[in-house]
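Prediction below, plus the sequence it came from.
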Amino acid sequence: MGQRDLEAALPAGADPRRHARVLAQVHEAALAGKALPSRPRAVIGASWQRMRRLGVDPDGRAPAPVLGAEELETRRRTSGLAEALPTLRGGLLTLAEQAAHIMVIVDAGGQVLWRDGSAAVRRRADGLGFVEGVDWREESVGTNAIGTALVARRPVQVYSAEHYVRAQHSWTCAAAPLHDPRDGKLLGVVDLSGPAPTVHPTTLALVDAVARLAQAQLRTTHLTELERLRGFAAPVLGKVGGPAVVADEHGWVAAAAGLAPVDRIALPTGLKPGRVWLPAYGNCAVEPVPGGWLIRPAEDDAAPPTRVVLDVRSPREPELTVAGATGTWTHRLSPRHAEMLYVLASHRDGRSASELSADLFGDAGRTVTVRAEMSRLRRHFGGILDAKPYRFADDVEVLVRRPPDPEAVLPHSLAPAIRG
C-alpha cells in the first residue's frame, strides 16, 4: 500500500486556540463575502463552495434524518464494513476512550452505522444529533471530516471553524475512507471525533493507518476466497479443452489455460451468462461457476466497441459504459481513473504522459505515476484506449454526461484540468 498524502488541520507548531480564532475570522469573512484574512485549506475551501451551492444553512440546527432500528441493522449487514469492525475497534477504540473521543463508522451513503468511545463525548454528540443512524453527509450537516472524506475520497481532518455549520465549531474530527480491495468501491469512512481542545496533528495519520490495516485484512480474506476458487477452477479448465479463464465476481483471475495470465479482467456491472465483449479477450462466452465465472474467448472475431459513455453525473459513482455489436456493459470507475478518462474525453487528439501529469497534478514531472495508471486503464479497456499519445481510439464515439452544475463534476477532484 502506497503512502497517502495527509494534511493535518493544525499546522505544525501552531497554538490550537489562536488557530481556532483565525479560522473563526476566515469563516465569518467567507460567509459575509468579505476579504479573507487568510485562505482556508484547499479541501475546506472546496467544501465551503459546495455548501453554498447546496444552500446549507451555517446556523442550521435542525436534526438530520435518522434511520429506524431495523433499517440500521440492514445497512450494517449489507455495508461490507462488518468484517472490518474488529480491526477498526482494536486499533482505535481504546485510544478514543482515553483521549476523550468517539470512534464513528459510516457507510458509503454517509449513515452512521456504529459509534463507540468516551461516554461523556457520546452524550455531547447526542446533543448535536451525531448518533447512530444519522445522515452525516455534507449535504445534511455541512463540512465535516466524515462527509468531506466521502466526497474527497481521501483522509480529512477538520478543526473548529473549518466546519461550515457553527454548531460544530466546538468539535474536531479526523476521518479516512475505506475501500473494498476487490473492486476499489468506497465502503465508508472511519472517524475519530472529539471536543476541539483535543485536536492533535497526528490523529489523522493514526486513523488512516488503522483504515489501511482494515483494508489489508479485507484483502487477506479476498485472497483466501480466491485460493478456494482456484482449487475449484483447475479441474473445470481441464475439461474445457481450450483457452479459458476462471475469475471471481470482481474479475480477479483464479486460474487460466491457454491464455496470457492477467491479474484481473474488467467485467461489466451486472454480468449475465451469454456472449459479451471484454477488453482483455474480445468476444467471449461467459458461464457461471460457484464463486465466479468461466470465460472462454469465442472463435469468431467480434467488432470492437463503437461507443463509450463517461457518466460523471453522480458525485460518488462515475461509470463508463461501453457499447458495441455484442451489447452494452457498464463498469464503475475509481476516482483517479474517472479523472484520467474525463481529461482524455476532453482532448480527443490525446495527451502525452507529461501533459496528463500537469492536467492531474499541476506538475508535468509525475510521469511515472501517470504511466502506471494508464497501464492499468489500458489493461481494463484496451479496446477503446490507444497510446502515443494516450487517447480514446479514433473509431470510438465518446459521450460525456455531466451534471448541470460544472462545479459538481467529480467533486472529489483537485486536478487542475477539472477544477480549472
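Structure's in. What do you need? Residues are numbered from 1 along each chain as shown.

Only C-alpha atoms from now on, for both contacts and neighbour counts.
OK.

The spatially closest residue to Glu373 that is not a sequence neighbour is in what secondary structure piece?
Distance criterion CA to CA, 6 or more residues apart in numbering; nearest residue to Glu373, sequence neighbours excluded, is His337 at 7.6 Å. Taking DSSP states H and E as the criterion, His337 maps to helix 335-346.

take a look at this one as well, against the first:
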Amino acid sequence: MTDLGEATRPVIAESWQRSLAARVDPDRHEAPVVYAPDEIADLRGTHPLAAAVPLLKHTLSMDDTIMIVTDTGGHVLWCEGDNGVRHSAERVHLTEGSRWSEDVIGTNAMGTALATGKPVTVHSREHLVRTYHGWTCAASPIRDPHTGLLLGVVDVSGPLKTMHPAVAQLVSAAARLAEHHLQQFAPRQHVLTLNFLGGLHADLDGRPLALTLRNAEVLAALALHPKGLTAEQFALLLYGERGNPTTVRAELHRLRAQLGGVLLTRPYRLDAVVRGDFLDVRTALRSGDAGKATRHYHGELLPRSDAPVIREERLDLAAAVRKGVLERGDLDALLSFADSGEDAEVLERLRLLLPSADPRHALVSSRLRRALE
C-alpha cells in the first residue's frame, strides 16, 4: 500500500476512518508519553494484569521482538524483550508510559484491538502514521475471566522483516492462557462504579448503593487517592483544618456496612476495580483528549459537596474541560458542555457557530441572554 486509499482489509479501513475522524495526522503524529516512570510503577502495582505478566513474558519471549502490555486506555505499562528492538522502539515512543489508543496515534495493533475487542495484526503500511511503516504488530485483548470486562491488551511488535506470520496466533493463545491463569490464581475483583458528575449514583458489582453525600465524598476521595489515606489525611480532605479523625473513623465504619471487605484499613483504601465518570474525565484530560473528556462530563462533581477535596477536584475538572472545549471549537463538544451549565462564553461561541435557521440557535440565544442578566 502506498496511500490511505489502498487499504483493503475492513478492520484496517474502519480503523483508519475512526483515526482520521479523531484528527490523527498520518505525517505528523507520534504517540504521546503521558506517564513518568514512577507513575508507571504505581499503575503496575494495582493493575489486575500484573499477575499474568510473568506468564506472558515466558510465552512470548522471542528474538528481535518486544512484548507489550497495555491498560484499557492504551497506556503501555510493560515493555519487555530484545534490547536492540527496545532501543528502536523508544525512538518512536513505543515505550512504557506512552499511549497507543487509536484516537491519539491512529491505526495500530494495540489501539485497534482495544477499539474492536478482537485480536488484530497491523502490518507495515497498514499503520495510519507513516512513522510506523517499518513495524509489524500483533495484539489480543485480555478480559477478566470473572466479569468479562476488558483489562488491556498484550502485543508483540518488531521490525517489519523479523516478524514471523505465526506470531499473531501465538499472541492470541497467550492472551487466553493469561485469562485462564487469572481465573485459577487471581481472586475475583469487585467492581465499584461511581457516577458523581451532576448527580450521585454508585453500585458495587452491579448492586446499587444507597449513599449519603458524605459517603460519596469518602468514596470519591479514596478513588482519587488509590494508595490509601490515614484518618488524619481524610479529616483534612473532608473537613479542612477543623476535621477530626474520630469523626472520620465513624463515617468509614458506617460505610463499611455497605461495602464489606472492599473497604480496607491501615491505610483506608478500596480493594476493587474503581470506575467512574469523573475518573474517565481525568484520564481523558491527562491524555489530551478534550473530546472524550467532554463526552464523559455530565455536570459538576458532587455539586452539593463543600468538602475541600471535592471542591478542588470539581473546579479543576470544570476548568480543564471548559478550556479544551473552547480551544477545539468543536460544535458537538460545545453543545455537550453547554448542557452542564449556563456559561456565557460557551453559549456565545455556539451562537456564532450555529446557523440562524437552526432551531438550536434560538434556544442558545435565549440561554445566553439569561446568562448575561
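Perfect, thanks for sending it. Given the structure is predicted, the values throughout are model-derived calculations rather than measurements.

TM-score them against each other, please.
Taking TM-score structural alignment, normalised by the length of the second structure as the basis, the two superposed chains have a TM-score of 0.52; 217 aligned residues with a CA RMSD of 3.2 Å.

re earlier: please tell me which residues of the second structure the helix or strand just after the helix holding His337 of the first structure aligns onto.
For helix 335-346 of the first structure, the following helix or strand on the C-terminal side (DSSP H and E) is helix 353-361. Aligned by TM-score structural alignment, helix 353-361 of the first structure corresponds to no residues of the second structure.

wait, what's in contact with Ala216 of the first structure?
Pro181 (CA atoms under 8 Å, 6 or more residues apart in numbering).

Aligned to it, what sits in the second structure?
Aligned partner of Ala216 of the first structure by TM-score structural alignment: His180.

Helix, strand, or coil at that match?
Secondary structure, DSSP: H, G, I helix; E, B strand; the rest coil: His180 of the second structure is helix.

now for Ser101 of the second structure: what does it line up with in the first structure?
By TM-score structural alignment, Ser101 of the second structure lines up with Arg137.

measure its match to Asp107 of the first structure for me?
10 Å (CA to CA, to the nearest Å).

same deal with Arg391 of the first structure?
From Arg391 of the first structure to Asp107 of the first structure the distance is 35 Å (CA to CA).

the more surrounded of the two?
Asp107 (25 against 21; other CA atoms under 10 Å).

Please report how far Leu279 of the second structure lies from Arg23 of the second structure.
24 Å.

So for the two, which sits in the more crowded spot?
Set side by side, Leu279 of the second structure and Arg23 show more neighbours around Leu279, with 21 against 14, by other CA under 10 Å.

distance of the more buried one from Trp100 of the second structure?
On the measure of CA to CA, Leu279 of the second structure and Trp100 of the second structure end up 19 Å apart.

Also Thr162 of the second structure?
Taken as CA to CA, the span from Thr162 of the second structure to Trp100 of the second structure is 22 Å.

again with Glu327 of the second structure
23 Å.

Please, where are all the helices along the first structure?
For the first structure, the helices defined by DSSP state H cover 16-32, 42-54, 69-78, 85-98, 119-128, 138-141, 145-152, 203-240, 335-346, 353-361, 367-380, 416-419.

which residue numbers in the second structure go with the fifth one?
Read that as helix 119-128 of the first structure. Against the second structure, helix 119-128 of the first structure falls on residues 83-92 (TM-score structural alignment).

So which bits of that stretch are buried?
Residues 85-86, 89 are the ones in stretch 83-92 of the second structure that count as buried (16 or more other CA atoms under 10 Å).

Pull the contacting residues for the aligned residue in the second structure for Gly188 of the first structure.
By TM-score structural alignment, Gly188 of the first structure lines up with Gly152 in the second structure. By CA under 8 Å, 6+ apart, the contact set of Gly152 of the second structure is 49, 69-74, 114, 141-143.

Just give me the closest of those residues to Arg275 of the second structure.
Each of the contacts of Gly152 of the second structure was checked against Arg275 of the second structure using CA to CA; the closest is Thr72, at 11.8 Å.

So Glu327 and Trp100 of the second structure - more neighbours on which side?
Just comparing Glu327 of the second structure and Trp100: by other CA under 10 Å the higher neighbour count belongs to Trp100, 28 against 10.

which residues does the nearest residue to the more buried one once chain neighbours are set aside contact?
Leaving aside its sequence neighbours, Trp100 of the second structure sits nearest to Gly74 (CA to CA, 6+ apart; 4.8 Å). By CA under 8 Å, 6+ apart, the contact list for Gly74 of the second structure reads 99-101, 110-111, 114, 152.

For Gly74 of the second structure, what is the corresponding residue in the first structure?
Under TM-score structural alignment, Gly74 of the second structure pairs with Gly110 in the first structure.

Can you tell me how far the alignment partner in the first structure of Glu39 of the second structure is from Pro404 of the first structure?
Applying TM-score structural alignment, one finds that Glu39 of the second structure aligns to Glu71 in the first structure. Distance, Glu71 of the first structure to Pro404 of the first structure, using CA to CA: 32 Å.

Also Pro195 of the first structure?
When distance is defined by CA to CA, Pro195 of the first structure is 38 Å away from Pro404 of the first structure.

Val190 of the first structure now?
Taken as CA to CA, the span from Val190 of the first structure to Pro404 of the first structure is 31 Å.

Going by how many neighbours each has, rank these two and give me the top one.
Using other CA under 10 Å as the criterion, Val190 of the first structure and Pro404 rank with Val190 on top: 29 against 9.

Which residues are in contact with the closest residue to that one other than its chain neighbours?
Leaving aside its sequence neighbours, Val190 of the first structure sits nearest to Ile105 (CA to CA, 6+ apart; 4.6 Å). Counting by CA under 8 Å, 6+ apart, Ile105 of the first structure touches 112-115, 188-191.

Also Tyr35 of the second structure?
Per CA under 8 Å, 6+ apart, neighbours of Tyr35 of the second structure: 97-98.

can you check Thr162 of the second structure too?
Applying CA under 8 Å, 6+ apart, the residues contacting Thr162 of the second structure are 64-65.

residue in the first structure matching it?
The alignment partner of Thr162 of the second structure in the first structure, by TM-score structural alignment, is Thr198.

Let me know the distance separating that match from Glu83 of the first structure.
Distance from Thr198 of the first structure to Glu83 of the first structure, by CA to CA: 30 Å.

now swap in Arg122 of the first structure and tell me
From Arg122 of the first structure to Glu83 of the first structure the distance is 24 Å (CA to CA).

Which stretches in the second structure count as strands?
Remark: strands assigned in the second structure by DSSP state E are 66-70, 76-81, 120-123, 135-143, 150-159, 191-195, 201-204, 207-208, 263-264, 269-270, 273-276.

To Arg9 of the second structure, which of these lies closest?
Using CA to CA, the strands of the second structure put strand 120-123 closest to Arg9 of the second structure, at 10.3 Å.
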